[in-house]
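Asks: need coordinates for the following:
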Amino acid sequence: MRFLILAATLFMGASTVAHAKTRLVDVDDEVVVHPFNLTVDAIEEMDVHDKGGNKIGEIEEVLGPTEHRATAVAVDLVDGSGLRDDDEDIIVPLDALVLKDDGTLFLNANAEAIKKYEVFSD
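Replies: This next block holds a predicted model:
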């Protein structure tokens, strides 16, 4: 009996976690992404670098809960980066990105954190 209760509790917990993810949509090209004061159109296709200055990917899409509010980006990782599987795009929250004065975009996360980012599938 205890096993059934435990199994039911675990199942209910797992389904709650699965539904906890926010549905993200593509943000309109004209929307200004406030942390960077640039439009979505200007940010898409920008290179993303690690803390050492190495290119690790490129912004594929700007994402948010609505078409008018950006909260994350989908980053297409460079093949052979060793951070994830070569064919995976990852969802990166905007607060993990830093735009330097020279226009270089950095991902402020270590390899362990990057491995925990959700996979983006369009």
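
Asks: please count neighbours and contacts with C-alpha atoms only from this point.
Replies: Noted.

Asks: tell me, how many residues neighbour the closest residue to Ala70 other than its chain neighbours?
Replies: Among residues not flanking Ala70 along the chain, Gly64 sits closest, at 4.4 Å (C-alpha to C-alpha, 6 or more residues apart in numbering). A total of 20 residues lie near Gly64 under the criterion other C-alpha atoms under 10 Å.

Asks: please provide the structure for the following sequence as well, for comparison with the first:
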Amino acid sequence: MHRMLLAAASAVLLSGAAAQAQNAALVEVADSVVLQPWNKTVDAIEDAKVLKSGDGVELGEVKEVLGSDAKTPVALVVDFDGATTGFTGSKVIPLDRFTPDGARLTLTTSAVEVASFPNYRD
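Replies: As a prediction, this is how the structure comes out:
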């Protein structure tokens, strides 16, 4: 009986942890945080132009840098220019989908994948 109660309690605790992990919200990262390996601060990345990989067409610009906490960046919010991209509004896109190009960033992912990323809501 003791083992059954312990197993049931463990299952409840584990399922609660999984639910918390799924509901973890991203937060704005502080302007002074440096994004590695780019060696650029959040402040320098915000408002950067975002270009399409391959042809360099301007897709939009970075509106926010988001992270798991205020010091750990994991994603950028890109505000898309619907006239040139077909996308409107803002999407949350993981950092590893970008490469720096001077003061601009190149988005290195397909339109299909961009469509699958979550919309950003203030």
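
Asks: put one on top of the other, what's the TM-score?
Replies: Once superposed, chain against chain, the TM-score is 0.77 (TM-score structural alignment, normalised by the length of structure 1); 103 aligned residues with a C-alpha RMSD of 1.8 Å.

Asks: coming back round to it: and the aligned partner of the residue nearest to Ala70 of structure 1 in structure 2, what does it touch?
Replies: Under the alignment (TM-score structural alignment), Gly64 of structure 1 pairs with Gly67 in structure 2. Neighbouring residues of Gly67 of structure 2 by C-alpha atoms under 8 Å, 6 or more residues apart in numbering: Leu26, Val27, Glu28, Val29, Pro73, Val74, Ala75.

Asks: which SS class is Gly67 of structure 2?
Replies: With DSSP: H, G, I helix; E, B strand; the rest coil as the basis, Gly67 of structure 2 sits in strand.

Asks: which residues are contacting the helix ranked longest in structure 1?
Replies: Counting residues, the longest helix in structure 1 under DSSP state H turns out to be helix 2-20. The contact list for helix 2-20 of structure 1, computed with C-alpha under 8 Å, 6+ apart, is empty.

Asks: and Met46 of structure 1, what's its match in structure 2?
Replies: Aligning on TM-score structural alignment places Met46 of structure 1 opposite Ala48 in structure 2.

Asks: count of residues packed around its match?
Replies: Here the number of neighbours of Ala48 of structure 2 (other C-alpha under 10 Å) works out to 18.
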